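A.B. asks: Fold the following, please.
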Amino acid sequence: MNKINSYSTGLVAGLAVFFGLIVGAVIMLISGFNPVTGYISLVQSALGSSLNIGEVLRAMTPLILTAAGFLVAQSAGFFNIGLSGQVWVGWIASTWFVLANQGMNPWILIPVAVIIGAIGGAVMGFIPGWLRAQFGASEVITTIMLNYIVLYGGNAVVQGLPKHLMATTDMTKTLSATDSLRWDFLSNITGGSRFNIGFIIAVVALLGIWFVMKRTTLGFEIRAVGLNPDAARYAGMSAKRNAIMAMTISGTLAGLAGATEGLGTYLNIFSQSAAPQVGYDGMAVALLASGSFLGILFAAFLFSVLSVGGLGMPLATGVPTELVSVVTAAIIFFIGANYLIRFILVKLDEDDEKSKNKKDKKKAAKLNKKEAK
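C.D. replies: Got it, this is the predicted structure:
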């Protein structure tokens, strides 16, 4: 068991990505497509121009934040499936505030809107955390239920906004560039992409939460509760308080992701048929990062390349975009099956050791024969 767990998470994550790409290549071959040209077109579509690079960085923004939020909750031993709902609340709250206060100075308006979005997500993270701490309610069940409550409740809120804020019955008017996270300089250097200040917010937030989790007493207590609640309680740590704090911080980061979506990417609010996908994708990014905050950057980059590059594959090679979802799902599967990957690595090492021992024995036998002569 110790030998199986001795392999680095980076190696296992890398192999998970490799095996996921292999699965995608096999499906391409079965479907009559060339996997080499398919993957080349994917990379070119994602990184072949400054516009596409800007879109990759833009797509990374909410993934970094939701993945960091999921990782905080996971460190405390919780599985926050409510990230999508928390993103939706942050999106609505921040964008609604800007729409209702467009005459305010943008240097005050935008920071306040971002904070309001974060608070909205924090509230939605606090609720399941409090229910878990006070009543032992499963955060998995409560967050799933809250996703549906927030989705349909949010749609009702959007459709019930004052008419002067609406473009249609299901969509608000578009924010002006000055009342958003867009910055002409960032857009211009990336060929007119939607790359915005949200990316900077995401990176700063990631660094901040890394510092909190790794360098502060609060972070230590959250991790301690996640590793062993009984031992943490014996040491005088409050399991209930840390459960609530972990879920609240997780929701705060998801709310920030929602603010960057509303104020940086879409510049409006519109009714959703399902909870925002970035919440679920952020969970996948966190799983691929394997508990590493630095790994979140690399995992978010990979998922963004797949999502942005996948849009250009049908035009270049005819490969359907659904194949990218298959590759993503395969990567997640192999991450979930990391024990199997570690087991295979152990067996390969054991085979290498056996072959090396056989060679050493043969060499020793030859030397003994020479000495005997």
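
A.B. asks: When you work out contacts or count neighbours from here on, use the C-alpha atoms and nothing else.
C.D. replies: Fine.

A.B. asks: For Val89, grab the count of nearby residues.
C.D. replies: Using other C-alpha atoms under 10 Å, Val89 has 31 other residues around it.

A.B. asks: make that Met213, sorry
C.D. replies: 18.

A.B. asks: residues touching it, list them.
C.D. replies: 72, 219-220, 222-223 (C-alpha atoms under 8 Å, 6 or more residues apart in numbering).

A.B. asks: helix or strand for it, which one?
C.D. replies: helix 198-215 (DSSP states H and E).

A.B. asks: repeat for Glu221
C.D. replies: Judged by DSSP H and E, Glu221 forms part of helix 217-227.

A.B. asks: same thing with Ile141?
C.D. replies: Element membership of Ile141, judged by DSSP H and E, is helix 139-159.

A.B. asks: Show me what the helix or strand just after that helix is packed up against.
C.D. replies: The helix or strand immediately downstream of helix 139-159 is helix 184-189, counting by DSSP H and E. In this structure, helix 184-189 makes packing contacts with no helix or strand, judged by 3 or more C-alpha pairs under 8 Å, 6 or more residues apart in numbering; DSSP states H and E.

A.B. asks: Now do the buried residues in helix 184-189.
C.D. replies: By 16 or more other C-alpha atoms under 10 Å, the buried positions in helix 184-189 come out as 184, 186-187.

A.B. asks: one more to line up against the first:
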Amino acid sequence: MELTNQDIADLVAFRRELHRFPEISNEEEATARRVVDFLAGTGPSAVLTGLGGHGVAIVYEGAGPGPTVLFRSELDALPIEELPDIPHRSTVPGKSHMCGHDGHTTILAALARQFGRRPPARGRVVLMFQPAEETGNGAAGVVADPRYDKIRPDFAFSLHNVPGTPLGHVRLKPGVVNCASRGIRIVLDGKTAHSSMPETGTSPMLAVSRLMPALAKLGGGSFHDDDFAMVTVTHASMGEPVFGIAPGRAEIRATLRTRLDERMADLCAAAEALVHEAAGKDGLRHTVDYHEIFVASLNAPEAVEHLRAALDAEGIPHDEEQLPLRASEDFGVFGHSSKSAMFFLGAGVDRPALHNPDYDFPDDLIAIGARIFMRIARNLLG
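C.D. replies: Below is the predicted model of the structure:
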């Protein structure tokens, strides 16, 4: 279960190569190809490409019957300009791995090296390199792909690095660990007019001014209560940037957030009712649509127990502090058909936060994450 010094050197170089050539959600074609090329020599039983977009599944079969265990990482980067001048800085303007998905992918590559030398004794391991996590459509696309039925797991595991937590320390709990969220886009249509005669048009100004605070007030409840809801207005625009035209069109965008999917349905209905009322009052037409839809991520108790056993066997400290997180994560989709669990691996107390322009995944986490996943696999599959 050990990685050699040469393995570590190769894996660090691979992680930094991924970092230099980031691709954002739904554009990860070259990243997927790099993964397949890097793991070609590990002798997998099967390689599935183009899953749910640019997803890749690398499969290692055991000699005997047993469960299917899936380990998942993400391929996508973010549309953020990287700031620090490091040797492996992003070569792509305006794009960078500021969430550490390059590190998560490398952790799975470390597993592939080890399974290439010693496959599981029974069952099978699926290494799932998933696209488009940041936009919420990646996991759903993978699971909806007809070929997913061939690799559908009994257990699914994932991790995410978390700056602000001591390096190598794990946060883990059963139940909700990531909130459901979705973007709501509201368009209000009226009629433009000359700015000297606004009464001849139909302006969305008053509707916008009422809707933004009303949407925010839909939030409420304690974060640790299942009735928690949060609405964050993220964008608003109205009319043209000129002085001679009274506006006839406006757009509002907001993020809806809840702990549970059932509560999200109620929040969407309440938001749509507000829009209908505000638009109707001023004679406006309106449309509402949703984007970047994330279901709630819930850790199955049995999967959590397997994770805890692995952490204890490896002597890795863990607790339930700081969970659940307000942030969303599309790994929850895998839990709809498998016993799944995600843990959160400390990236260091003083490291910049995720999505900051100066974040860089710590290479020391590659071996730690691989140890945890490998212990799970050997405990379940031998």
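
A.B. asks: Please state their TM-score.
C.D. replies: Here the superposed chains carry a TM-score of 0.23, computed using TM-score structural alignment, normalised by the length of the first structure; 139 aligned residues with a C-alpha RMSD of 6.7 Å.

A.B. asks: Could you list the buried residues of the helix holding Ile141 of the first structure?
C.D. replies: Result for helix 139-159 of the first structure [16+ other C-alpha under 10 Å]: buried residues 139, 142-144, 146-148, 150-152, 154-155, 158-159.

A.B. asks: other SSEs contacting that helix?
C.D. replies: helix 83-100, helix 106-135.

A.B. asks: Mind putting those into CSV with distance to Ala59 of the first structure?
C.D. replies: Listed next are those as CSV, based on distance: least, C-alpha to C-alpha, whole Å:
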stretch, distance to Ala59 of the first structure
helix 83-100, 14
helix 106-135, 18
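
A.B. asks: Val203 of the first structure: which of the ones you listed is closest?
C.D. replies: helix 106-135 (14.9 Å; C-alpha to C-alpha).

A.B. asks: Which element, helix or strand, includes Val47 of the second structure?
C.D. replies: Residue-wise, Val47 of the second structure maps onto strand 46-51 under DSSP H and E.

A.B. asks: Tell me the first helix or strand C-terminal of that strand.
C.D. replies: Assigned by DSSP H and E, the successor of strand 46-51 of the second structure is strand 55-61.

A.B. asks: how about the strands in the stretch 101-250 of the second structure?
C.D. replies: For the stretch 101-250 of the second structure, strands defined by DSSP state E, counting those that start in this stretch occupy the ranges 122-130, 155-162, 170-171, 175-178, 180-189, 193-194, 229-238, 245-246, 249-258.

A.B. asks: Spit out the contact partners of Leu323 of the first structure.
C.D. replies: Leu323 of the first structure touches Gly24, counting by C-alpha under 8 Å, 6+ apart.

A.B. asks: hmm, back to that, any idea how far the helix holding Met213 of the first structure is from the chain center?
C.D. replies: 14 Å (C-alpha atoms, centre = their mean, to the nearest Å).

A.B. asks: tell me which residues in that helix are buried?
C.D. replies: The neighbour-count check on helix 198-215 of the first structure (16+ other C-alpha under 10 Å) flags 198-199, 201-203, 205-206, 209-210, 213 as buried.

A.B. asks: and of those, the nearest to Glu55 of the first structure?
C.D. replies: Proximity of these to Glu55 of the first structure (C-alpha to C-alpha) peaks at Phe199, which lies at 10.9 Å.

A.B. asks: Out of the contacts of Met213 of the first structure, grab the one that's most surrounded.
C.D. replies: Highest neighbour count within the contacts of Met213 of the first structure, by other C-alpha under 10 Å: Val72, with 32 neighbours.

A.B. asks: What segments of the second structure are helices?
C.D. replies: Secondary structure of the second structure (DSSP state H): helices at 5-20, 29-39, 101-117, 138-144, 205-217, 261-281, 301-313, 365-381.
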